[in-house]
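**Student:** pasting the sequence and the predicted coordinates here, then a few questions.
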Amino acid sequence: MNLRQAAIGAAAIDSGAIVVFSAIGRASHDEGILGPGGAGLATTASPFLTGAALGWVIARAWRRPCDWRRTGVIVWASTLVGGMALRAVYGQGVQVSFVIVAGTVLAVLLVGWRVASGWIARRRGLKG
């Protein structure tokens, strides 16, 4: 796998993780996936996806997409801070308990897969 493929895969995993996080959140509040007007999941996920995209630019994630320290932590922090800031701008909830839960879950999802992939690569003797 080359670096371009790794970056595309990492971006897909990050995006998928954020969409899953958003879907679980909506389901836990009995909001349904589509919600009123049919844009529920998109409305919930978009602030976090935007924050993640900003994190990718800040970290230059395409250079080291699977590095949990140089990329994962920055993408996670940007997803959380950017997502919460945009939620506040859009008039969505940003209660302290939600920030704590979101921060924890997003860390597990966005940093966790990178830690796991690095561990697997080291076990197999691969660089990256």
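**Tutor:** It's in. Residues are numbered from 1 along each chain as shown.
**Student:** for the rest of this, base every contact and every neighbour count on C-alpha atoms.
**Tutor:** Will do.
**Student:** report the separation between M84 and S28.
**Tutor:** Separation of M84 from S28 (Cα to Cα, to the nearest Å): 18 Å.
**Student:** who's more crowded, these two?
**Tutor:** M84 (23 against 10; other Cα atoms under 10 Å).
**Student:** how about that one: what's its closest non-neighbour residue?
**Tutor:** Nearest in space to M84, with sequence neighbours left out and distances taken as Cα to Cα, 6 or more residues apart in numbering, is V94 at 6.2 Å.
**Student:** the one you found in helix, strand or coil?
**Tutor:** For V94, the reduced secondary structure class is coil; criterion used: DSSP: H, G, I helix; E, B strand; the rest coil.
**Student:** in this protein, which spans are helices?
**Tutor:** With DSSP state H as the criterion, the chain has helices at 3-28, 40-59, 73-89, 96-110, 112-123.
**Student:** I'd like those as TSV, with distance to L34 appended.
**Tutor:** Formatted as TSV, the entries for the helices of the chain read as follows, by distance: least, Cα to Cα, whole Å:
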stretch	distance to L34
helix 3-28	9
helix 40-59	5
helix 73-89	18
helix 96-110	20
helix 112-123	27
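**Student:** and here's the other structure:
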Amino acid sequence: MNPLKTKPATSVSARTVMAAAAADIILILAFAAIGRDAHHREEPVLGVLLTAWPFLAGAAVGWMAARAWRSPLSVLRAGVPVWLGSLIGGMVLRALTAQTVVIPFIIVATLALAVFLVGYRLLFVGLARFRRS
């Protein structure tokens, strides 16, 4: 069994799917909030939502394209597609809506979203493996 994949799709509960989706949303909002705070931007709540929406939309596309609900805590089947969807979709939507898309921001977003969206799934897999041993 591949340690980067979790339970097969037939045994994934709706609760697990909802928890993973909620974690993705919260972590993308945290990414946006941290970025806005680092740049001392105005309008904290509305500003975070305006910064986060392209990445949230991209993550939703990643969820759909990968059918992440089948194995929402899998690093390869869900984490990587959701990360890439949020990153690529987010940057494309930012560019289309005249928001800032510069190389330093792309680098920071790539790393931060990877740590957040893939990272918690890696932790989950590691803890599950630890519990089994």
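**Tutor:** Cool, got the structure. What you see is a predicted model; the values in this text were computed from it and never measured.
**Student:** what number of residues lie near the aligned partner of the residue nearest to M84 of structure 1 in structure 2?
**Tutor:** With the correspondence set by TM-score structural alignment, V94 of structure 1 lines up against V101 in structure 2. Using other Cα under 10 Å, the number of residues around V101 of structure 2 comes to 15.
**Student:** residues contacting V101 of structure 2?
**Tutor:** 91, 94-95 (Cα atoms under 8 Å, 6 or more residues apart in numbering).
**Student:** so which residue is dead centre in structure 2?
**Tutor:** In structure 2, the C-alpha closest to the average C-alpha coordinate belongs to L117, at a distance of 3.8 Å (Cα atoms, centre = their mean).
**Student:** what lines up with that residue in structure 1?
**Tutor:** Residue pairing (TM-score structural alignment): L117 of structure 2 is matched to L110 of structure 1.
**Student:** try A14 of structure 2
**Tutor:** A14 of structure 2 is assigned R4 in structure 1 as its aligned equivalent, the criterion being TM-score structural alignment.
**Student:** ok, how many other residues are close to R123 of structure 1?
**Tutor:** With neighbours defined by other Cα under 10 Å, the count for R123 of structure 1 comes to 9.
**Student:** cool, the one 3 residues further on as well?
**Tutor:** Each residue near L126 of structure 1 was counted by other Cα under 10 Å, and the total is 10.
**Student:** pretty sure the match of L117 of structure 2 contacts A17?
**Tutor:** Yes. Assessed by Cα atoms under 8 Å, L110 of structure 1 is found in contact with A17 at 7.1 Å.
**Student:** and for these two, which residues touch both?
**Tutor:** Counting by Cα under 8 Å, 6+ apart, no residue touches both L110 of structure 1 and A17.
**Student:** what about Y120 of structure 2, distance to A65 of structure 2?
**Tutor:** Per Cα to Cα, Y120 of structure 2 is found 20 Å from A65 of structure 2.
**Student:** who has more neighbours, the two?
**Tutor:** Neighbour totals were compared for Y120 of structure 2 and A65, and Y120 leads with 19 against 13 (other Cα under 10 Å).
**Student:** what sits against that one?
**Tutor:** So, once contact is read as Cα under 8 Å, 6+ apart, Y120 of structure 2 ends up touching nothing.
**Student:** enumerate every residue touching the residue mapped onto P81 of structure 2 from structure 1.
**Tutor:** Using TM-score structural alignment, the partner of P81 of structure 2 in structure 1 is I74. Contacts for I74 of structure 1 (Cα under 8 Å, 6+ apart) come out as 55-56, 58-59.
**Student:** using ChimeraX, define a selection of the buried residues within the residues you listed.
**Tutor:** To isolate the buried ones among these in ChimeraX, judged by 16 or more other Cα atoms under 10 Å, type:
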select :55,56,59
